Structures are given as C-alpha cells and as structure tokens.
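**Q** the sequence and its predicted three-dimensional model are supplied below.
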Amino acid sequence: GAYLVEGLGHCGMCHSSFNALGATDKNAQLAGGLIPIQRWYAPALNSGAEVGLGNWTDEELTQFLKTGVSVRGATYGPMSDVVFHSLQHLSDADLQAIATYLRAQPVLVSPGDVQKIEVSPQLAVELAQQGRQIYINHCAECHQLDGRGVGEQYPPLAGNPSIAMQPGTNAIRMVLLGGFQPGTKGNPRPYSMPPFAQLLNDHDVAAVVTYIRQAWGNNAPAVSPAVVTRFRHVPE
C-alpha cells in the first residue's frame, strides 16, 4: 500500500498542501490540499473520522477506488479521471493494500491553503433559508428531501464529509460544473449530475451550498457568494 500510494500513485501530489517552494508539505502529508490551477480541493486521506477515512470500511474504500461509487459517495472532478484511467485496472489485492495503508495513516491537520471569507451570522441564516427552497426545486428529486440520496446512483448529502469539509470548494464546484462519475467495469452506466452554472447566480449557489452543509445534521460553515464568484471562472 505504501509503495502504491507514495510511489506509483503519487496521491500526495493532490491530497497534500504545498510549501513556499512548491513541494508537498511533509508535515501535512495526505491531510488535504487545493489542487493548483484546477482549484478542486483534494480531501484528507487519513484516519480522522471527521476529515478523512475513519468511518469507511476497507471494503467500502476498495469499491470506491475500483468503481468510482459507493454508498458513501461518488468520485467527481479530477478523481474521476484517476479512477477511469488508473485505479479501476488495479488488482483487488492492490486496492485492498491501498485501503489498508490509507486507513492506517495518522490524523494530520492541513495548514490550509484556501483563503476563507467569513459570512456574518445574519447572512448565514438568510442563505440557509433561501437555499432550502432552491434545494427542493433543483436537488431533492435525486438526493431526496432528507438528503439521503438513492443507493449508489444519487450519493447521500447527509453525513457526507465531502459536503461538510472546510473549505466548501468542492460543493460549490459541483453545483456549478456538475458531477460526472467515471465509467468503469463495476459501474458501466454511471449517473451524473448536471451543471447549474447557467441557471443559478452566485448568491443562489452560495445559498444552496450553505443549506446542504447545515441540513440533516451536517455542521459546516456557510459559504459566501464572493467565494462562489472566485470559483465560477476557473478550469474544470
């Protein structure tokens, strides 16, 4: 597992922060980081229950790496390309080794490489209230009113660490750009989420993302419309 993750897989190139010289920060190895240029946030791959893989089983993680989907969520953004071009072709033994190694990693706190814009308490409440109706209108048909989704077809939003993690970059980009699962042998007819960039303005996106980050037991900060503006016009 160490050989595949640290060597051939070079997972830390995305899932770690970079220091001032552009090298991966060994003090925050696999603790999450913002991918340069693409501006997706690669989440932590350690054993922390809230920020990483602590709640995943080896079987769930192995399935996720092999097929791109699991009951806990689906791949999106650059990770879908990784699964499509690489991980789905590994043997079950190699995938099991990767899962075992990742789940054995200690909890590290990323130094953070995304400038945060604070949202006032009043605006946060307003965004969440407005976001609920936007969610009902555009999201609930697939992800359900209770945020639990439908099996592996429509991933759950309730209790999903990818939705609630800080920063909220990926949730914003998913709403703007949509989400596209890779076509794999284990998932030959993948479901996808359409983009809403043309339909929702920056305030609308901030509202619905704030709502899903705070509904159904999720407990994450609101996101600002200014942050949505920042990530609307960057490469996918």
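**A** Sure thing, it's come through. Residues are numbered from 1 along each chain as shown.
**Q** C-alpha only now, for contacts and for neighbours.
**A** Will do.
**Q** so the residue of the chain most remote from its centre is in which element?
**A** Distance from the C-alpha centroid of the chain peaks at Q122, with 27.0 Å (CA atoms, centre = their mean). Element membership of Q122, judged by DSSP states H and E, is helix 121-138.
**Q** use this one as the comparison:
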Amino acid sequence: MKWLRWLLPSVALLVVLALGWVLFGGRSQPTPPAASKVAAASLRDPALLAKGEYLATVGDCAGCHTAQGGVRYAGGRALATPFGNIPVPNITPDRETGLGDWSFEDFWQALHSGKGRHGELLYPAFSYTSYTKVSHDDALAIFAWLQSLAPVRQKNMTPALAFPYSVRNSLKAWRVLYFREGEFKPDPAQSAEWNRGAYLVQGLGHCNECHAARDTLGGTPQDVHLSGGQIPMQNWYAPDLSTGRNGGLEGWSAQDIVDLLKTGQSARGAAFGPMAAVVSGSTQHLSDADLRAIASYLQSLPSREQPAPPTTPFDARTLAEQGTKVYAKHCAACHGKRGEGVAGVYPPLDGNSSVTEPTGINATRMVLLGGFTPVTAANQRPYSMPPFAQQLSDAEVAAVVTYIRRTWTNQASIVRAEAVSTYRHTPID
C-alpha cells in the first residue's frame, strides 16, 4: 500500500504536467516589470526600514527562515513536505549565500511571481501563492529591511525531492492549476478596515496556506478558503476560521479573535502547536488596528454547510463511559465538570474548535504531549497543560478524547486507540 500511495499522486502529476505542456506549451505567465530600478540610498530611509521590519513580522518571515538556535533570517533548515524536504534559504544580505546581490526587481519577482533570481520556478513551500497579493510598496519595504540586516554566511542546502517532484518544470503544470498571480484589489463595497484585514489575511499573513485542505498534488483549489485543513507532515489540524454558523470559530466575537492573536488566549480557546509559534513570533506584535482589521475580515467569512452527523459505532458508548472516568480523574479539576474552563487560565473544552475539529488530531496530541500556550508580552506567565503520554494508555487517551468530543454541546466523531498510537510517535514539528 505504501508504494501505491506514492504512485497515484506521481502518475497524476505526470498526467497534469503533460496536459499543461500541451495547453500552454511551456509558456510562463508574463510578469510586468517592477517599475524602475530602486536607488540604493532610498532603501536606507528609516521610515521605510521601520515599515519593512513590521511587515516582515506580519509575514512571520523569521518563523521559516531561521533554524532552531540559528541566526534570524539566515535559513539553515529544511521544510518537510509529503514530496521531500525543501530547504529554506538564507535571506540575509550575504553576497554569496544570501540576497546580497539581489536587486529589488529580483525580490519582487520571487514574492509576486514565484520565480527565482534567474527565472527558475520556486517550490510553493515558499508561499508565493499568497505573497503575490502583497503590494509593490510593501514588498519594497520588506526588501529594504532585509538588506539592512547583518550579512550571515550560511550555505543553502539542496532540495531532497523524489522524482517526478524533483523536476522543476513540473511546476509549470502545478502553477496552471493552483497559482493566480496578482496584487490584492480592495473591494469598494467594503470598509477600509475590512480591506486591510483581507489584505493581511490573504497576503502577508498567508493564513490559507495552513487553514485550507490540500489535495494529493499539494495544492489548494481556488474555491477553498480558510475552511480548515490538516497541516502536511506536522499532524496538526488548522481549523476553519469562519465565525458563522457551522464555522470552526462559530460564536467567536471580534474581541475573542483579537485576544487570541495578541495574547495567545481568549475566552473561547487558546493557541497551541504551530499556532502558538505564530502568535509568539508574529501576531502578538501587530498593532491593535491591524488585529481588529483581521477580526473584521474573519467575521465576514460565510457560514458553512451543516456537517454530516458523525457515525456512532457500537463502541462509542463504551469509549464515552471509560472517558468519563479518565476525565474526572485527570481533567475536570482544571477544565471543569462541564468543560467550561477557567477564564484567562484554562481554556474551555465545550465548543472549542481544537476539540471538535474533524480529525481529532489536536485534542489527541495535546493530551499526549501537553498544551503549551505562547509566552507573550500581554501574557508572560501562561498556564500550560502537562503531557499524559506516560500516564495514559492509547485506549485511555482515545476514551477521554472521544468523551470531550461528544459531551456537552460537542458532537464530533470518536477517536480510536490505533490513531492515538500513530500520533504518540509523531514529532511535534
């Protein structure tokens, strides 16, 4: 079965590549020039540098372009994907291993068009599918900031991708399916705040790169937007971000969203796993105005269709009964008998999107590995949840997770012990 799981997407990719070549003849989309050459002196303007530093924080550039324990923005790590490992480049201004010899036009081409300095197609682990929406002026500010950093000499690694994904020309077909080049266009029917939020979420924030499902080719269809999806290779589920009916954040107020992005915790839930790192490195540093703009945009997302009721196999009652005992012994003291939590301390479990997301991955991994909210300027001593991997068996974890997913107002599917065993041995990152 392992070779079959590899073969099917590989065959599909080859078919798509052939079709794309027939239809488009290998032609790439024309890229408009990035205006005139930028004078080096203008890149040293203090206001431009301050703006660029802020925007690089909004985009959480350091989150990917920094190895653990390494120099910020100097690369030195590889992103694991279902198709192989893709190195993250050094983006300090070192002339040999970084962006020191890059012009702004080179940088704009990478950000806006997904093409390298010499026109090579970039792998979409670099989220140019979102960054294409970034404005020319904002891109210039980010480039100026990166050029102002101290250069770090750190050689870039080479991709480790299996055939046919190692063939860069295969990206021509991939781009036909999944990439639409173009800057963000404000909606005149919406407020300035809404448009600012839409620009941040769709562009630099690149939220859809995690919060949407990907298919076997690693792409996100154009009509899938912030509706939730499993993060490849990380085994965390990024929830649907709609606050409307049946949305992943149903019932969340604008203030709930602002609180979570600013402090890592809100009355409706807390940030764990990959989102904790995003809050720590990026969103806590955003201005209050930008956080409110993001909340305004997310609250405008449409309601979702009523999900199909989860199937209830014969062992659901047994799991729930066992889970009741485990919950009473290990969980109720903090999260409450009714899953109500303690405001500002322990997140509620009733109605919590991390508990009720479709897969059960998030709740399972937090029971096993613990839940650690980020340390932020507004919440410098957050409470954390201890891991229970050493105390609870796979069956007990499955039981208590099933219990919290199917109790109070929660109506999610059960979690089986076999799934717990898989997640028990999955690294956090």
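**A** The structure has been received and is ready for your questions. Note that the coordinates shown come from a computational prediction; the quantities given were computed from them, not determined experimentally.
**Q** now the TM-score, please.
**A** TM-score of the superposed chains, computed with TM-score structural alignment, normalised by the length of the first structure, equals 0.91; 229 aligned residues with a CA RMSD of 1.8 Å.
**Q** ranges for the strands of the first structure?
**A** Taking DSSP state E to define them, one finds strands in the first structure at 33-34, 41-42, 69-70, 73-74, 179-180, 192-193.
**Q** what is the mean deviation of the last one from its aligned residues in the second structure?
**A** It refers to strand 192-193 of the first structure. For strand 192-193 of the first structure, the mean deviation from the second structure after alignment is 0.2 Å (mean CA distance after the TM-score superposition for the first structure).
**Q** so how far is that strand from its chain's centroid?
**A** Mean-position distance between strand 192-193 of the first structure and its chain equals 14 Å (CA atoms, centre = their mean, to the nearest Å).
**Q** tell me the spacing between the residue positioned nearest the centre of the first structure and G73 of the first structure.
**A** With distances taken as CA atoms, centre = their mean, S162 lies nearest the centre of the first structure, 3.8 Å away. According to CA to CA, to the nearest Å, S162 of the first structure and G73 of the first structure sit 8 Å apart.
**Q** run a quick neighbour tally on the counterpart of N410 of the second structure in the first structure.
**A** Under the alignment (TM-score structural alignment), N410 of the second structure pairs with N218 in the first structure. For N218 of the first structure, the neighbour count with other CA atoms under 10 Å is 18.
**Q** so which residues of the first structure form helices?
**A** 2, 12-15, 58-67, 78-85, 92-103, 121-138, 140-143, 161-164, 169-177, 202-214, 225-232 (DSSP state H).
**Q** closest one to R189 of the first structure among those helices?
**A** Closest to R189 of the first structure of the helices of the first structure is helix 58-67 (CA to CA; 10.9 Å).
**Q** what comes up buried for the closest one?
**A** Within helix 58-67 of the first structure, the residues that count as buried by 16 or more other CA atoms under 10 Å are 58, 60-67.
**Q** returning to that earlier point: for Q153 of the first structure, find the nearest of the helices of the first structure.
**A** helix 140-143 (8.7 Å).
**Q** okay, the strands of the first structure in CSV with mean neighbour count next?
**A** CSV is the format used below for the strands of the first structure (neighbours: other CA atoms under 10 Å):
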stretch, mean neighbour count
strand 33-34, 26
strand 41-42, 26
strand 69-70, 24
strand 73-74, 24
strand 179-180, 20
strand 192-193, 16
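**Q** just put the ones you listed in TSV and tack on distance to L127 of the first structure.
**A** Listed next are those as TSV, based on distance: least, CA to CA, whole Å:
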stretch	distance to L127 of the first structure
strand 33-34	25
strand 41-42	23
strand 69-70	30
strand 73-74	25
strand 179-180	23
strand 192-193	22
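**Q** so which of those strands is nearest A104 of the first structure?
**A** strand 41-42 (18.5 Å).
**Q** what residue in the first structure is paired with P313 of the second structure?
**A** With TM-score structural alignment as the criterion, P313 of the second structure matches S120.
**Q** just S393 of the second structure next, same as before
**A** Using TM-score structural alignment, S393 of the second structure pairs with N201 in the first structure.
**Q** can you lay out the helices of the first structure as CSV showing distance to V109 of the first structure?
**A** Formatted as CSV, the helices of the first structure follow (distance: least, CA to CA, whole Å):
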stretch, distance to V109 of the first structure
helix 2, 20
helix 12-15, 12
helix 58-67, 21
helix 78-85, 21
helix 92-103, 15
helix 121-138, 26
helix 140-143, 30
helix 161-164, 15
helix 169-177, 17
helix 202-214, 20
helix 225-232, 22
